[in-house]
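Predicted model follows, preceded by the sequence.
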Amino acid sequence: MFKGLGGLGDMAKMMKAAQEMQGKLAALQQQLATTLVTGESGAGLVKATATAKGTLTALDIDPSIFNAEEKEVVEDLILAAIKDAQEKAQEKTQEETRKLSEELGLPAGMGLPV
């Protein structure tokens, strides 16, 4: 009468695994939102700090570079530092996503929505 209900146990396992994965993804997203990376340009004269999710949080500019005649150079250094921070944020996100994928036993290269 109840033939074939053995598959319900497998379905329950799959649902539990999916919930576990969802929880771990949420934890990773929170971690990435609070992990900071710093990009630099001009040998450290300009530093940009961002979250691993790519949100710019701080900009530190050495006062020695403020010179009205070199405004374009300063702007370029600022942009370069921000770009460096964004690249480091992306690298950190990829690294943490890869670690989580391995922990969950997912195939290499499988994209997780973070």
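That came through fine.

drop to CA atoms for contacts and neighbour counts, all remaining ones
Noted.

how about the one residue sitting closest to the centre of the chain, what does it touch?
The centre of the chain sits closest to Thr93, judged by CA atoms, centre = their mean, with a distance of 2.7 Å. Neighbouring residues of Thr93 by CA atoms under 8 Å, 6 or more residues apart in numbering: 32, 52-53, 114.

Okay, one more to line up with it:
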Amino acid sequence: MNNLEDIMAMAQNVQAELEKAQAGLDTIEVQGAAGGGLVTVTASAKGRIIGLNIDESLLAVSEKQMLEDLVIAAFNDARAKADAASGAAMAKMTSGIPLPPGFKLPF
């Protein structure tokens, strides 16, 4: 029975560490950019958008389509960086846990 109890205790520890790591993701900030930095988006590694900066040169009516495209590109860049930061943080947290190949947390 000790093995089962040890496994349950380990699972509870892993769950607590996972919750702590998930909470920490909201404190990691990444910045996505487009148009050579004319549009930047700041996001947390959890994917929450924190800020948006648009260069004034893009605020002309004639630049509307380009501005829309750059905002989308900056959001996508920020999301990709948030995913990478999240993956790195979770990999760091699970590095000491013997998981089978291909097994990913959170469940």
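Structure's in. What do you need? Just so you know, these numbers come straight off a predicted model, no measurement behind them.

Quick TM-score on the pair, please.
Remark: TM-score between the superposed chains equals 0.91 [TM-score structural alignment, normalised by the length of the second structure]; 107 aligned residues with a CA RMSD of 1.4 Å.

residue in the second structure matching the residue nearest to the centre of the first structure?
Correspondence of Thr93 of the first structure to the second structure, assessed by TM-score structural alignment: Ser86.

For the helix or strand where that match lies, give me the average deviation versus the first structure.
Here Ser86 of the second structure sits within helix 64-94, counting by DSSP states H and E. Here helix 64-94 of the second structure, set against the first structure after superposition, deviates by a mean of 1.0 Å using mean CA distance after the TM-score superposition for the first structure.

Quick one: distance of that helix to the chain centre.
The chain centre lies 7 Å from the centre of helix 64-94 of the second structure; the measure is CA atoms, centre = their mean, to the nearest Å.

Tell me where the first structure has strands.
Applying DSSP state E to the first structure gives strands spanning 36-41, 46-51, 56-61.

Ala26 of the first structure is nearest to which of those?
For those, the distance to Ala26 of the first structure is smallest for strand 46-51, at 15.9 Å, taking CA to CA.

Onto which residues of the second structure does the closest one map?
With TM-score structural alignment applied, strand 46-51 of the first structure matches the range 39-44 in the second structure.
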